[in-house]
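Participant: Provided below are the primary sequence and the corresponding predicted coordinates.
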Amino acid sequence: MSTKESKPNLSHSQVTDIVKRLYGLTASVIRPLPSYDDQNFYVAPSEGGEYVLKVMNSADSENVAVIELQTQSMNFLHQRGLPAQTALPTLTGQLMSLEEFDCGFGTQIYLVRLLTYLPGTTIAKITCGPQILYDVGKMAATLDTVLLQMEHPNTSVLQREDFIWKLTSIPLLNQYVHVMDGDPMQKIIKGVIEKYQVQVMPKLPLFRKCINHGDFNDHNLLVKPDGPSKYKISGILDFADMSYGYFIFELAITIMYMMIESPNPLDVGGPVVAGWESVFPLNEAERDSLYWLVLSRFCQSFVLARYTVIQQPENEEYLMITSRKGLRHLSRLWELGKDEVERIWFQSAQQIRQI
């Protein structure tokens, strides 16, 4: 089924009905929120509080066990002081509900949750100085270390071996790289995939394992002002890419996404690494693989966006936001080479630690 056919398309009156029937709340304000392939609504009930009604697309709604675990993880993190959303139980005490609707493609089943609304602005919209980048690195490492303590009978569903967005799936990009035919960047992307296979894969047994958030990006992190010129992290969103992985993967993904909107992308790695290592110092194998893992995530982002645009040309503008800027960054990182980039990142991290 195409993404278009699985994406929900609920009306305001259907949203009002769901909120009343499942949660006993009277929606006084309903506002659509942006989403890639689900449907999200801001809901303010007359009884008080602010929520996000999240209606999953019908394809992902089939992964009930995975979504249940993501929802439990968010609650677990919230209980331990991290700013994650939590799910409001239905009147019958469930954290989610499977609902049938016809959104124009016949009756389908959509998974519905009512999540707490977190205030703040996305990090993508602010200029990130070293202080907030340090905090982002620290928060990413904290999240992964806290998730290590979570006990749940179903955690094995997060293995997700063939999940294309896992950093262990870089070799799978070879199946998609043809979408770059004729693009000069294809040569760099093939080069990165090869380096991943030769340099990173043999080191996987030396990386320390954890559960990854997997999408610690500048649109999934909310901040609010903290004094005249500082910000603090006020929200961590979107746990849909959670999977078993390695600590170093989370760090690489975080650095890559924090580079996207930065006016000085090379200066991002140092503060993020310093913040990360204040919680979880890297071992030698992890440190030695960081450069290739950051480049690998850029390649994933670009190739998979290009591939999806071929499937959904109407979404090109949205899909290519990250990757257009990312291409310039990838080119620059490749050009400078591993030794020079690592020197910039690790020296800067060292200096920040000494302040």
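Facilitator: Yes, it's here. Numbering: from 1, shown residues only.

Participant: Only C-alpha atoms from now on, for both contacts and neighbour counts.
Facilitator: Noted.

Participant: Now do the helices in the stretch 251-355 of the chain.
Facilitator: 269-277, 284-311, 316-319, 321-336, 338-354 (DSSP state H, counting those that start in this stretch).

Participant: Second structure for comparison follows:
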Amino acid sequence: MEKEGEILLKPGQQIKPHVPNEVVHQLVFKLYNLEVASVKELNSYDDKNFHVTVKSDSALPDIHDACPHGYVLKVLNSLDSKAYNLIDAQNEMMLYLAKTGLPCPRPVKNIDGKSMSLEHLKDAQNQSTDQYIVRLLSFVPGKILFSVPYTKELFFQVGELVAKTDLALMGFKHDGLKGVDRIWNLIAVPKLVDFVYVIADEQKHSLSMEVIENFKSNVIPFLQELESGPIHGDFNEQNILVEADKEDPEKYSISGMLDFGDVHFGYYLFDISIAICYMMIECKSMDMLDAPGHVLAGYNRVRPIPQKEFDLLKDCISARFSQSLVLGAYSYSQNPDPYLLTTAQRGWQCLKTLWDCPKSELYKRWNEIINSYANN
């Protein structure tokens, strides 16, 4: 097994597994002794994820793993499948957070009593390929945040969720989180220069390079001064669940979180910056530059933001925009799935608007919004 630090994506590398529906049926039966009733593929960048329902839970190796809402079969990409210890850390983190009362998926034990296994799969030409880690997780019901109208109340709750997760994970320890070098970690932004070639538009290419260089010069040198710990690493609009109010179906509240594929030992500043980036992209209910203020107000209510972190927010939010846009374009060049361009639909304009606004103006309006919650 390769070391965790050797799972960094390289240009030209194709890592997404080929998993037709019949293979989903076979894997679920072979590994979990369950007969699939229905299969629905879920969105994913590099993995293959399927929501499956089964004909009966009674044959589960551990009946305590039974989930009334079905399960998610996850077949990891060939790169992450080499990081067995990291995936074990993801499984343990989900169990850890669930015990703290934060709703998230839980790993299901297979017939060998394990939370995952390595399986040989074949490609579309029926040729044998690499081994892939296969897991089954409990399905957490709810709508994804992306699918409902955004409100300042939801943004505030997103900030609270990120901070509560960061605080809860301060007590989580696992060797699998150490030394994880991945292209989606925000600290890997300088490595984006190897992927920017996929951005053909000159202005967008130039903007990406400017943001990357700014991150290298204005963020990297100050990281040792920031608070760090285990982080989720990808609080985006597809990974946060909401539920409708029973008395008012038009009103939603945060109900859970998904996708622990980017967890690592990182900086709390990065977790909140990533969340803010994705809240801004689909923000149509208010000025997108005000959205961060509401997210920060919720975060600050749970974990007060140190001034050193606050001062670097624009740099880190912009860096995540660039990272998401560049890697989304790269992934699309390897696998033309429209889902991979979700960020690009509004992201470039959002990045330009954010980048063109002076820090002093941004921070003034964000602080005003944070302060407006002081007496609530």
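Facilitator: Looks like it arrived, so ask away. Given the structure is predicted, the values throughout are model-derived calculations rather than measurements.

Participant: hmm, back to that, identify whichever of the helices of the stretch 251-355 of structure 1 lies nearest to residue 262 of structure 1.
Facilitator: Across the helices of the stretch 251-355 of structure 1, residue 262 of structure 1 has its closest neighbour in helix 321-336 (9.7 Å, CA to CA).

Participant: Superpose on structure 2 and give me the mean offset of the closest one.
Facilitator: Superposing on structure 2 places helix 321-336 of structure 1 at an average distance of 1.3 Å from its equivalents, by mean CA distance after the TM-score superposition for structure 1.

Participant: can you tell me what part of structure 2 that helix aligns to?
Facilitator: Mapped onto structure 2 using TM-score structural alignment, helix 321-336 of structure 1 covers residues 342-357.

Participant: What residues sit buried inside that stretch?
Facilitator: 343-344, 347-348, 350-351, 354-355 (16 or more other CA atoms under 10 Å).

Participant: Which stretches in structure 1 count as helices?
Facilitator: For structure 1, the helices defined by DSSP state H cover 3-6, 12-23, 64-79, 130-147, 185-195, 247-260, 269-277, 284-311, 316-319, 321-336, 338-354.

Participant: ok so, going back, touching the match of helix 321-336 of structure 1 from outside, list them.
Facilitator: 204, 207, 280-282, 288-289, 314, 318, 321-322, 324-325, 328 (CA atoms under 8 Å, 6 or more residues apart in numbering).

Participant: rerun that using 10 Å as the cut-off
Facilitator: Contact partners of stretch 342-357 of structure 2, identified using CA atoms under 10 Å, 6 or more residues apart in numbering, comprise 204, 207-208, 210-211, 277-278, 280-283, 288-289, 314-315, 317-322, 324-326, 328-329, 341, 362.

Participant: and what of stretch 182-196 of structure 1?
Facilitator: Against stretch 182-196 of structure 1 from outside (CA under 10 Å, 6+ apart): 167-168, 170-174, 177-181, 198-202, 289, 292-293, 295-300, 302-303, 327-328, 330-331, 334-335.

Participant: tell me the contacts of residue 233 of structure 1?
Facilitator: Residue 233 of structure 1 neighbours (CA under 10 Å, 6+ apart): 82-83, 120-123, 132, 135-136, 139, 221-226.

Participant: Mind checking which of those land in strands?
Facilitator: 121-122, 221-225 (DSSP state E).

Participant: Show me the residue at the heart of structure 1, geometrically.
Facilitator: Residue closest to the mean C-alpha point of structure 1, counted by CA atoms, centre = their mean, is residue 215 at 1.7 Å.
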